[in-house]
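Colleague: please find the sequence and the predicted model below.
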Amino acid sequence: MLKYFEITKDTEGAKKFFTAKLAYTITPGELRKVLDELPDDIQVVDVRKFEDFSKGHLPTAINIPYDQLEVYLGELPKDKVIIVYGYNIVCHLGAKSALFLAENNIPVMELCGGFEEWQNKDFEVISTPN
């Protein structure tokens, strides 16, 4: 029988996981504050498809779809923290992108809940004409 998840009592593993999760994720409210106070320290990257980016995205975000990250890797600033986001909390594009960037020595964090959670907080959304 297939297991969809495994219950574990590994508290040491849990401590490591949640410590890392807190260190490398940012909430919409935290990001809003960073955009207001330290905008030059970060670069927001939307890893969704261009069509979805053009309908709405975070202020200052650039669009590099997940499947294009390798192509544009050299253009990302290494002196800023890259904040990536995908569609929503169940979308793994943000996490996959963050892992890829970290593997390539780019400082990175993931926006918790992605674009959907940003919208749910009624924070500013920008649309890009085609």
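Modeller: Yep, that arrived.

Colleague: every contact and neighbour count from this point should use C-alpha atoms.
Modeller: Fine.

Colleague: the longest helix along the chain: which residues count as buried?
Modeller: Longest helix in the chain, counting residues (DSSP state H): helix 11-24. Of the residues in helix 11-24, residue 24 count as buried by neighbour count, 16 or more other C-alpha atoms under 10 Å.

Colleague: which elements pack onto the following helix or strand past that helix?
Modeller: Going down the chain from helix 11-24, the next helix or strand is strand 25-26, by DSSP states H and E. Applying 3 or more C-alpha pairs under 8 Å, 6 or more residues apart in numbering; DSSP states H and E, one finds that strand 25-26 contacts strand 108-111.

Colleague: so which residues make contact with the strand it packs on?
Modeller: 24-28, 31, 81-85, 94-95, 98, 101-102 (C-alpha atoms under 8 Å, 6 or more residues apart in numbering).

Colleague: chain center to stretch 103-119, what's the gap?
Modeller: Taking the mean of its C-alpha atoms, stretch 103-119 sits 1 Å from the chain's own mean (C-alpha atoms, centre = their mean, to the nearest Å).

Colleague: and here is the other one:
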Amino acid sequence: MSGASEKTLQRAGIIDYQAIYLHPGHHVGYFPGSQPIHIKLIFSKTDGKILGVQAFGQAGVARRVDVISMAMQLNGTVYDLEESELCYAPQFGAAKDPINMAGMIAGNNLREDLPLADWNQLQTNEQQIIDVRSPAEFSSGHIPGAVNIPLEEMRQRIEELSPDKEVWLICGVGQRAYYAFRLLFQSGYKAKILSGGMQTYLAKYKN
């Protein structure tokens, strides 16, 4: 961990922030032994300034936290993380490092290209939660109250959604939810993505 946590910001009366979650591998997936890094990045909604980072995993964690910590010391923003040039070798990282991915998710959120739902409002029942994973994945565990509409069926079943209620999308880690978001957005629905997918849900509510 480096920088502020959400609790620290709230105690200081700072509420204009956003948190994102991601779970990338510590190096490329085709190279044996890739381990997930679970990252939470906190940044200002106003200008993207990095406020804090938390991460855990079995490999590659300290390196990523150190880089983001240095960016914070230099008053860096999530846009700086997007464009960071980092050391690359298949056994140590990826062409798009987890640091770049965190910056891209946060930057796209601030540019409103990737609207993210607030995990802290999950229990309000003011939204319809749609799980776009496969039926087998859904049956292995899901958010209470979620409805399973697999991504490949979304176009055919889109009329099952209420146009008067915001749609919150979830999948395993976020990629399929993003594809579903693009489809719903183009069809006139108001939709958001639960950042980090079921991996975030399990970490926040089940562990």
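Modeller: Now that the structure is in, tell me what you want to look at. From a predicted model like this one, the values you see are computed outputs, not experimental measurements.

Colleague: quick one: distance of the longest helix of the first structure to the chain centre.
Modeller: 18 Å.

Colleague: now the helices: where do they sit in the first structure?
Modeller: Using DSSP H, helices in the first structure cover 11-24, 28-37, 50-55, 69-72, 93-103, 114-120.

Colleague: of the ones you listed, which is nearest residue 5 of the first structure?
Modeller: Residue 5 of the first structure lies closest to helix 11-24 among these, at 14.8 Å (C-alpha to C-alpha).

Colleague: from residue 59 of the first structure, how far off is residue 16 of the first structure?
Modeller: Note on residue 16 of the first structure: its distance to residue 59 of the first structure, by C-alpha to C-alpha, to the nearest Å, is 33 Å.

Colleague: apologies, that question was intended for residue 110 of the first structure.
Modeller: Separation of residue 110 of the first structure from residue 59 of the first structure (C-alpha to C-alpha) stands at 16 Å.

Colleague: between those two, which one's more packed in?
Modeller: Comparing residue 110 of the first structure with residue 59 by other C-alpha atoms under 10 Å, the one with more neighbours is residue 110, at 26 against 14.

Colleague: tell me the counterpart of the more buried one in the second structure.
Modeller: Structural alignment (TM-score structural alignment) places residue 110 of the first structure against residue 193 in the second structure.

Colleague: ok, residue 42 of the first structure next?
Modeller: So, by TM-score structural alignment, residue 42 of the first structure is matched to residue 127.

Colleague: dump the helices of the first structure to JSON lines, plus distance to residue 63 of the first structure.
Modeller: JSON lines is the format used below for the helices of the first structure (distance: least, C-alpha to C-alpha, whole Å):
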{"stretch": "helix 11-24", "distance to residue 63 of the first structure": "20"}
{"stretch": "helix 28-37", "distance to residue 63 of the first structure": "17"}
{"stretch": "helix 50-55", "distance to residue 63 of the first structure": "7"}
{"stretch": "helix 69-72", "distance to residue 63 of the first structure": "10"}
{"stretch": "helix 93-103", "distance to residue 63 of the first structure": "12"}
{"stretch": "helix 114-120", "distance to residue 63 of the first structure": "12"}
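
Colleague: for residue 4 of the first structure, which of the ones you listed is the nearest?
Modeller: Closest approach to residue 4 of the first structure among the helices of the first structure is made by helix 11-24 (18.4 Å; C-alpha to C-alpha).

Colleague: which residues in the second structure form strands?
Modeller: 2-3, 17-22, 37-44, 50-57, 128-131, 147-148, 167-170, 191-193 (DSSP state E).

Colleague: what does the fourth one correspond to over in the first structure?
Modeller: By that I understand strand 50-57 of the second structure. Following TM-score structural alignment, strand 50-57 of the second structure has no partner segment in the first structure.

Colleague: how far does that strand sit from the chain's center?
Modeller: 13 Å.

Colleague: related to what we said a few turns ago, show me what the longest helix of the first structure is packed against.
Modeller: Judged by 3+ C-alpha pairs under 8 Å, 6+ apart, helix 11-24 of the first structure is in contact with strand 108-111.

Colleague: what about the closest residue to residue 108 of the first structure other than its chain neighbours, how many neighbours?
Modeller: Using C-alpha to C-alpha, 6 or more residues apart in numbering and skipping the chain neighbours, the partner closest in space to residue 108 of the first structure is residue 82 (4.6 Å). Residues near residue 82 of the first structure, counting by other C-alpha under 10 Å, number 22.
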